[in-house]
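Colleague: Sharing a model that was predicted from the sequence below.
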Amino acid sequence: MNSLNKITPLRFQKCIRKPIEAYLFIDPLCKDCWAIEPIIQKLMLEYGKYFTLRHILTGKIQPNTSHKWNKPANIRFVWEKSVPKYKFACEKTINIKHSPSPYTASIAIKAAELQGRKAGSKFLRKFQEALFLKQTEEIEEELLLKCAQKSGIDLEEFQKDIHSASATKAFQCDLKFSTEMHITEIPSLVFFHANSDEEGVKISGIYSYDVYVQVLKDIIKKELNPEPLPNFDSFLRMYDFFSTQEIAIIYSISYAEAERELKKLMLRGRVIPIPTDTEIYWRYLP
């Protein structure tokens, strides 16, 4: 069940120019955490000037143990009704034989983040693509290195950091923060006003895009001016690999309209289709 509730602020950073701090609590092996990405991308493109975003890896994960989640808390809604989840296609099963353990995947993401928050986000994206779309048959270490290479981070640094105390400590900080924020459902998105001691707002689960925009407005207490979305060509150049459904969500158009525009770009030699069992993905050709 989705839930929204108020929680007490806790800060990682003190000097932030943007008025809102946002923390996205995820499990890198969770399909719903993959499904929320187009909504987050759209929010960053239109309202990124108002908030910073940090991915927090959560869960009761220890090496060589099973991965278990607490049951979602029974919390009343801030809004009277919830909005149905976006449907986002991915493979129904994960090839566990070739997939890193939750612990190893989390440490790898933290190692990538040591090269910068954007580097970590790019690595996470490439990792989820490989995991949920079955684009690879590499074993654990080969998969992580391939994702690191595709995300453009320094491979030598990544290989050192993945075995470092710094990556392990960063992951432990995420787990501690998740506990303090009472995260019981993933994905969860928590917003704080950076210059206020008011309570933050936690959104558990996946809601319609308008809900997230309204939360930003409620926290800042004024109307927000969205940035215009980039044209298709600019967006595709930025993200490199995407699905028809992602385009439909980000540009608020129908699936058929998104598919039609992408086919036009295919005829121009700008993208190529990558079919999967559940969805058609597209790769940008520079």
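Modeller: Received the coordinates, thanks. A quick note: this is a predicted structure, and the numbers were derived from the prediction, not measured.
Colleague: From here on, just use CA atoms for contacts and neighbour counts.
Modeller: OK.
Colleague: any idea whether Pro226 is helix, strand or coil?
Modeller: Here Pro226 is coil, with the state taken from DSSP: H, G, I helix; E, B strand; the rest coil.
Colleague: Tell me, how many residues neighbour the nearest residue to it once chain neighbours are set aside?
Modeller: Leaving aside its chain neighbours, Pro226 sits nearest to Glu46 (4.7 Å; criterion: CA to CA, 6 or more residues apart in numbering). For Glu46, the neighbour count with other CA atoms under 10 Å is 19.
Colleague: isn't there a helix covering Glu46?
Modeller: Yes: counting by three-state DSSP, Glu46 falls inside a helix.
Colleague: For it, list the residues it contacts.
Modeller: Pro226, Glu227, Pro228, Leu229 (CA atoms under 8 Å, 6 or more residues apart in numbering).
Colleague: Neighbour-wise, which one of those residues leads?
Modeller: In terms of neighbour count, Pro226 stands highest of these at 15 neighbours, by other CA under 10 Å.
Colleague: Hmm, Tyr47 and that one touching each other?
Modeller: Yes: under the criterion of CA atoms under 8 Å, Pro226 makes contact with Tyr47 at 5.4 Å.
Colleague: Leaving aside the residues adjacent along the chain, what's closest to Ile162?
Modeller: Ala111 (5.1 Å).
Colleague: for comparison:
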Amino acid sequence: MIKKMINYKILTFLFLTMTLGSCKGQNDKSKKMENKTTNPLLCDPATGICETPGEKKNNGHAKTNEKPVKVIYFTDPICSSCWGIEPQLRKLKLEYGNSVEIEYRMGGLLPDWSYNSGGISKPSDVAQHWDEVSGYYDMPIDGDVWLKDPLDSSYPPSIAFKAAQLQDKSKALDFMRELREMVFLKKKNIAKWEHIAVAAEKVGLDTNKLKADFEGKAKDLFQEDLKLARELGVRGFPTMFFTNGNGNRETVYGSKPYAFYETAILKINSDTKKSEYSKNWESLFAKYPSLTAKEFSELSGTPRVESERLLNDLAAKGTLEKFTTKNGSIWTLKS
């Protein structure tokens, strides 16, 4: 009995030190957890990876187009580590968007709940992890969605994103952002069509066409993404392949500081030039209508504490609208 209690405490400790999406770390602690972290809803903050179970690396190669640098980005709508790199990714687009094309691919983080792995067997087990990873990434995430209206799978919003890409790739990115804000901040079950439709309508997509594609060709496109992920050896999210026309490739695996992504670009193409952009709040909100304090700090170069103070001042003046969760806030430009 004592031995069982000790083992239970150890498993509980390991469970609480991980976040949404399982991943193998690079330190001794992670190695010890290796056999316990095959669950796609466990994440290691140290590596910043949401890992899919059973995937192995292989020698697949990413195809490129004629652009100087192409990024093939494997992600998932409910990947907390992917939400955690939004500040870096948004800055990357501002500084290198003229030279870098980002191709979004879905990875299929949560097929269903027909497994029991890594200490997680039901949605409610995930709630505390989301609350913890929110603090680690300094991005607002409310885990209560897993208690109030849990998702059965991340496949429906992933397929919906592929359907959105068929209409308009730019609006598809806005759609993905809206879905993430709904699930991470507003506790909405984005596997349900009612919420998918609201997100689509908000960003200007044709919901009737989206529904038709969602039930048709988008499913095949989603399967193609999963197939490509297997060919390229993707085993977790976020994974970014930086490639060029010569077949060279750099991989950034997991959530990393901005410098890692910038370095990957310059390794692939040393001639890539950084673009200057306006860092005042008006310009940033014109580009990105919703920003967290971490995002605003990253994009504006403002210290984190000062960035939140500035955003709060703008909200007090009625310029911005503030939405607050138990784990942080997001500010939206008022129309």
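Modeller: Structure received. All of these numbers come straight from a predicted model, not from anything done at the bench.
Colleague: what TM-score do we get after superposing?
Modeller: Once superposed, the chains reach a TM-score of 0.82 (TM-score structural alignment, normalised by the length of structure 1), with 265 aligned residues with a CA RMSD of 2.9 Å.
Colleague: about what we covered before: now for the residue nearest to Pro226 of structure 1: what does it line up with in structure 2?
Modeller: When structure 2 is aligned by TM-score structural alignment, Glu46 of structure 1 is paired with Glu95.
Colleague: For its match, give its distance to Ile265 of structure 2.
Modeller: 11 Å (CA to CA, to the nearest Å).
Colleague: Next up, the contacts around the residue nearest the centre of structure 2.
Modeller: Nearest residue to the geometric centre of structure 2 (CA atoms, centre = their mean): Cys82, 2.0 Å. Shown in contact with Cys82 of structure 2 (CA under 8 Å, 6+ apart): Thr75, Asp76, Phe237, Pro238, Ser255.
Colleague: aligned partner of the second one in structure 1?
Modeller: Just to be clear, that refers to Asp76 of structure 2. Checking TM-score structural alignment: Asp76 of structure 2 goes with Asp27.
Colleague: Just confirm His55 of structure 1 contacts Ile26, I think it does.
Modeller: Yes: using CA under 8 Å, His55 of structure 1 is in contact with Ile26, at 7.0 Å.
Colleague: Counting neighbours, go ahead and name the busier of the two.
Modeller: Applying other CA under 10 Å to His55 of structure 1 and Ile26 shows that Ile26 carries more neighbours, namely 24 against 20.
Colleague: still on that earlier bit, across to structure 2, which of the contacts of Glu46 of structure 1 hold up?
Modeller: For the contacts of Glu46 of structure 1, the aligned pairs still in contact in structure 2 (both residues aligned by TM-score structural alignment, their matches' CA atoms under 8 Å) are Pro226, Glu227, Pro228.
Colleague: okay, how far is it across stretch 47-66 of structure 1, tip to tip?
Modeller: Terminal-residue distance, stretch 47-66 of structure 1 (CA to CA): 38 Å.
Colleague: So which bits of it are buried?
Modeller: If you call a residue buried by 16 or more other CA atoms under 10 Å, then stretch 47-66 of structure 1 has these buried ones: 47-48, 50-59, 61.
Colleague: again with stretch 181-191 of structure 1
Modeller: Met181, Ile183, Thr184, Glu185, Ile186, Pro187, Ser188, Leu189, Val190, Phe191.
Colleague: In helices only, show me the residues you listed.
Modeller: Using DSSP state H, no member of those sits in helices.
Colleague: Return the member of the residues you listed nearest to Leu155 of structure 1.
Modeller: Comparing the buried residues of stretch 181-191 of structure 1 against Leu155 of structure 1 with CA to CA places Pro187 closest, at 28.9 Å.
Colleague: Show me what that closest one lines up with in structure 2.
Modeller: Aligned counterpart of Pro187 of structure 1 in structure 2: Pro238 (TM-score structural alignment).
Colleague: residue ranges of the helices in the stretch 51-200 of structure 2, please?
Modeller: Using DSSP state H, counting those that start in this stretch, the helices of the stretch 51-200 of structure 2 run over residues 80-84, 86-96, 127-137, 145-148, 155-167, 169-184, 193-202.
Colleague: Mean distance of the first one to its aligned residues in structure 1, please.
Modeller: Following the fit onto structure 1, the mean deviation recorded for helix 80-84 of structure 2 is 1.0 Å by mean CA distance after the TM-score superposition for structure 1.
Colleague: for the longest one, same thing?
Modeller: By mean CA distance after the TM-score superposition for structure 1, the fitted helix 169-184 of structure 2 averages 0.9 Å away from its aligned residues in structure 1.
Colleague: Distance check, the residue nearest to Pro226 of structure 1 against Leu53 of structure 1.
Modeller: 13 Å.
Colleague: With Ala165 of structure 1 instead?
Modeller: 24 Å.
Colleague: hang on, the earlier thing: how deep is the residue nearest to Ile162 of structure 1 tucked in, by neighbour count?
Modeller: Ala111 of structure 1, neighbours per other CA under 10 Å, totals 28.
Colleague: could you pull out the strands for the stretch 1-150 of structure 2?
Modeller: For the stretch 1-150 of structure 2, applying DSSP state E, counting those that start in this stretch gives strands covering 50-51, 69-75, 100-106.
Colleague: hmm, I was thinking of the stretch 151-286 of structure 1
Modeller: Taking DSSP E, counting those that start in this stretch as the criterion, the stretch 151-286 of structure 1 carries its strands at 188-193, 200-204, 241-243, 271-275, 280-284.
Colleague: who wins for proximity to Lys146 of structure 1 among those strands?
Modeller: Smallest distance to Lys146 of structure 1 across those (CA to CA): 15.3 Å, for strand 241-243.
Colleague: contacting residues around the closest one?
Modeller: So strand 241-243 of structure 1 is contacted by Leu236, Glu279, Ile280, Tyr281, Trp282, Arg283, Tyr284 (CA under 8 Å, 6+ apart).
Colleague: so what's the aligned residue in structure 1 for Thr319 of structure 2 up against?
Modeller: Alignment note: Thr319 of structure 2 maps to Arg270 in structure 1; criterion TM-score structural alignment. By CA under 8 Å, 6+ apart, the contact list for Arg270 of structure 1 reads Tyr284, Leu285, Pro286.
Colleague: swap the cut-off to 10 Å and go again
Modeller: Counting by CA atoms under 10 Å, 6 or more residues apart in numbering, Arg270 of structure 1 touches Asp233, Leu236, Arg237, Leu262, Lys263, Lys264, Trp282, Arg283, Tyr284, Leu285, Pro286.
Colleague: Select only the buried ones of these in PyMOL?
Modeller: This is how PyMOL selects the buried members of those, with burial counted by 16+ other CA under 10 Å:
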select buried, resi 236+262+263+282+283+284
